[in-house]
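J.: Here is a sequence together with a model predicted from it:
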Amino acid sequence: MNIMGIPMDSSMRGPAEQFLTWRAFGAPPVVIALAAQGTFHGFKDTTTPLYAIGAGTLLNAILDVILIFPFGFGVGGAAVATVISEYLIAIILLWELNGKVELISPKIDWSKVSLYFKSGGLLIGRTIATLGTLTLATSLAARQGPIPMAGHQICVQIWLAVSLLTDALALSGQALLATNYSQVNYQQARKVIYSVLKIGLATGFPLAVFLFIGFEALSGLFTTDAEVLQIAWSGSLLIYLNAVAFVLDGLYYGVSDYEYVAVSVVVVGLISSAFLLVVAPLFSVGRVWNGLFLFMTLRVVAGFWR
């Protein structure tokens, strides 16, 4: 059996198994923390999640250094550090949320529960389509060996960093748009849409320039291997579209148009996955990132189309 497309005799297989085994214990706090963050965002409280995630990130960084090097746990130590930090984040968020809402309510409105499951199911479909495409790309990169995989992972980390940075814009736009839309203040809602889109476009370009100029310094945080850096460079310039794609998603969430987001991302994911399966195996890992670039481009096109 292959893990993420890693062959049985690959030097990457052992560390991958070790990391995934430990990371599995972090699934419960991740789900709890994401749900709690969504609740705080609904209250327009972005401060509490910031403090909670900041504390968890600081703990993660400290434990990484301790567990990976002095204790010699390697990749497994990185996974354990992440899991511990995720539990800390979940505990902080639940503690603070308990002062705002009744976490275990004796009264349940089943009509709202069904609506919640419908919306949640659509968003799960969207998430599966996104992660499925990224997982396929990672699998194809892993099949090409440790060096292409290392370059690919640097690109993935930068991709995630850009995604999280622009997700802040999406969440802000989502909260403001939802407020105006629910109050039937459509004129103000349009202003929010236009403002957020302009900010997203204005953010995407500087991010692209920053990646171009600062790539050597950023990539140096991961490795000094020239071959790995060359592969990472081939994919790094394709990341800037995230800024627009994530902002568009936030706007659709603001008007509760989960169905369009889910269906469009699933269709885009299928098209991009087909491209990856046909084209990527024939060429280098750079073609893998061409497939991901296609995925992000089609997401932006679908967002503007609506």
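T.: Now that the structure is in, tell me what you want to look at. Residues are numbered from 1 along each chain as shown.

J.: CA only for contacts and neighbour counts going forward, please
T.: OK.

J.: how about the helices of the stretch 101-250 of the chain, start to end?
T.: Ranges of helices in the stretch 101-250 of the chain, per DSSP state H, counting those that start in this stretch, are 110-142, 146-182, 186-219, 226-236, 242-254.

J.: which ones are touching Q174?
T.: By Cα atoms under 8 Å, 6 or more residues apart in numbering, the contact set of Q174 is 250-255.

J.: Output these as CSV; include the columns neighbour count and distance to S195.
T.: Formatted as CSV, the contacts of Q174 follow (neighbours: other Cα atoms under 10 Å; distance: Cα to Cα, whole Å):
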residue, neighbour count, distance to S195
G250, 24, 13
L251, 27, 11
Y252, 22, 15
Y253, 22, 16
G254, 25, 14
V255, 17, 16
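
J.: could you redo those as CSV and give each row distance to L197?
T.: Compiled in CSV, those are given as follows (distance: Cα to Cα, whole Å):
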residue, distance to L197
G250, 10
L251, 9
Y252, 12
Y253, 14
G254, 13
V255, 15
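
J.: farthest-separated two in these?
T.: Farthest-apart pair in the contacts of Q174 is G250 and V255; separation 9.1 Å (Cα to Cα).

J.: Beyond whatever helix or strand V278 lives in, next helix or strand please.
T.: Element membership for V278 (DSSP states H and E) is helix 258-279. Counting by DSSP H and E, the element after helix 258-279 in chain order, helix or strand, is helix 285-305.

J.: Relative to L50, which of the helices of the stretch 101-250 of the chain is closest?
T.: Here helix 146-182 is closest among those (Cα to Cα), at 10.8 Å.

J.: want to compare, so here's the second one:
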Amino acid sequence: MNRRAPAHRDIWQLAWPMMLSNLSIPLLGAVDTAILGHLPSPVYLGAVTVGGSLLSLLFWSFGFLRMGTTSVAARAEGANDRAGLHQVLVQSLSLALALALALMVIGPWLLAPALAWMGPSPEVQGLALEYARIRLWGAPASLMNFALVGWFIGRQDTRRPLAILFTTNGLNIVLDALLILGFGLNSEGAAWASVLAEYGGLTLGLWLVARTLHRLNLGRGQPSLLGEVTRWRAYGRLMRVNRHLFVRTLCLLSVFVFFAAQGARMGNHILAANAILLQFLLLTSYALDGFAHAAEALTGRAIGAGRIGDFHLATRRSTLWALGCSVLISAVFVLGAPWWPTVFTSQPEVLDIVRAHYVWVCLIPLVGVWGYQLDGIFLGSGQTAAMQYTVLIATGAVFAPLWWWLQPLGNQGLWLAFVVFNGARGALLGGAYYHLTRKGGWLAFK
């Protein structure tokens, strides 16, 4: 097994496939936004924004399946625990399927009251409800893909997640064009495109993981598939990590949904403008997440092997690259300010609002990079409790009171509170990093 210290080359070998695959996700959202944003009415874009935010809350509430699987698998890889690698894969996929089926049963009862609370116009609300109900059919594929991608990243294999996510999002873009432009299905077509693409990605992912298990002889000599699934006591490590990540993810998504809801209450044009502005945020976060994923895999391997020096080296080197990338992204946004917004919409009212708020787009990369990168470091090391508590503080003690105080500023105040929230996450995690380093607590979850 390779025990050498993590080099800059290792970081890039892990980061670039995830950066490409992650960028395909906001690219998909950008294509949705561009296609729907050029339709005669803003209600279709508003419906996908509101319905998509709600489905993101439901699906990404279970995003711990990706992160928790990565955390446990990375440490098993570092410890050369082949049985543990097989076990976390089987149990993560089983947990994902069980949660998805429960979501499909419970979800339809939650959608209408949740959309009513978000407060969009009646026309947008009806289309958003239709969109969300269709998207629920993709829950098993979406959640199982989380587990598959997380397992591959934990093994420091980011090329197969690249294939899965590129396939999923490529299919989605093609199906968007076919169903929205070809068949005129508008927001309903965007929903069916997402569902069909998720199952296409899952099919490829299961084939890739089967080949990997066969190549590495993982699972040979282990309990049967049913035996792994029903080893209830063995779920303890996975569930401990996932419990913290569930709370953390729920807080983050609650802020996003609240953000979308406040925009919806300010009118369809502000709702559509915020949807466009958030595409820049997603481009930023998914690009920087490539280095966060590299940090997850490398720090997890170092902790699993008990090599604290390699842990700190991986932390410093991956963070250096992330900072450089954030400066580059911000510069691209600043230089492209005159024409980037016109890529997404041709509606004059929406375009004016986007340009008036564009400064927040330029600040987000520099403010948010710290939270993204430290998330990866804490996740890889298994220190997920700190992730939970810091985001709870950032949500309850920073974002909520600041938004309340800034309400007279309208949408500008909403964006200011959101940007400060992202900065607070990074500052709080930075404090937790310093504390753990001082007391030598990083090997607690080896």
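T.: Yes, it's here. Just so it is clear, the model here is predicted, and its values are computed rather than measured.

J.: And the TM-score between them?
T.: The pair, once superposed, lands on a TM-score of 0.93 when counted by TM-score structural alignment, normalised by the length of structure 1; 306 aligned residues with a Cα RMSD of 2.0 Å.

J.: Deepest in the core, which of the helices of the stretch 101-250 of structure 1 is it.
T.: By mean neighbour count, with neighbours taken as mean count of other Cα atoms under 10 Å, helix 242-254 ranks first of the helices of the stretch 101-250 of structure 1 at a mean of 26.

J.: what's stretch 167-179 of structure 1 aligned against in structure 2?
T.: Per the alignment by TM-score structural alignment, stretch 167-179 of structure 1 matches residues 289-301 in structure 2.

J.: same question but for stretch 27-44 of structure 1, I mixed them up
T.: Under the alignment (TM-score structural alignment), stretch 27-44 of structure 1 falls on residues 139-156 in structure 2.

J.: any idea how far that stretch is from the chain center?
T.: Centroid separation for stretch 139-156 of structure 2 versus its chain: 12 Å, with Cα atoms, centre = their mean, to the nearest Å.

J.: Likewise for stretch 217-235 of structure 1?
T.: Distance of stretch 217-235 of structure 1 from its chain centroid, counting by Cα atoms, centre = their mean, is 21 Å.

J.: And stretch 394-411 of structure 2, by the same measure?
T.: 23 Å.

J.: Over to stretch 92-99 of structure 2?
T.: 18 Å.

J.: Repeat that for stretch 314-331 of structure 2.
T.: That offset, for stretch 314-331 of structure 2, works out to 19 Å (Cα atoms, centre = their mean).

J.: do the same with stretch 360-367 of structure 2
T.: Mean-position distance between stretch 360-367 of structure 2 and its chain equals 18 Å (Cα atoms, centre = their mean).

J.: And the contacts of it?
T.: For stretch 360-367 of structure 2, contacts defined as Cα under 8 Å, 6+ apart pick out 277, 280-281, 284-285, 323, 326-327, 329-331, 333-334, 415-416, 419, 422-423.

J.: list the contacts for L169 of structure 1?
T.: Per Cα under 8 Å, 6+ apart, neighbours of L169 of structure 1: 196, 200, 247, 250.

J.: who's in contact with the alignment partner in structure 2 of G254 of structure 1?
T.: Matched across to structure 2, G254 of structure 1 falls on G380, judged by TM-score structural alignment. Counting by Cα under 8 Å, 6+ apart, G380 of structure 2 makes contact with 70-71, 74-75, 295-301.

J.: got JSON lines for those, with distance to Y235 of structure 2 too?
T.: Shown next, in JSON lines, are the contacts of G380 of structure 2 (distance: Cα to Cα, whole Å):
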{"residue": "T70", "distance to Y235 of structure 2": "15"}
{"residue": "S71", "distance to Y235 of structure 2": "14"}
{"residue": "A74", "distance to Y235 of structure 2": "16"}
{"residue": "R75", "distance to Y235 of structure 2": "15"}
{"residue": "A295", "distance to Y235 of structure 2": "25"}
{"residue": "E296", "distance to Y235 of structure 2": "21"}
{"residue": "A297", "distance to Y235 of structure 2": "21"}
{"residue": "L298", "distance to Y235 of structure 2": "24"}
{"residue": "T299", "distance to Y235 of structure 2": "22"}
{"residue": "G300", "distance to Y235 of structure 2": "19"}
{"residue": "R301", "distance to Y235 of structure 2": "20"}
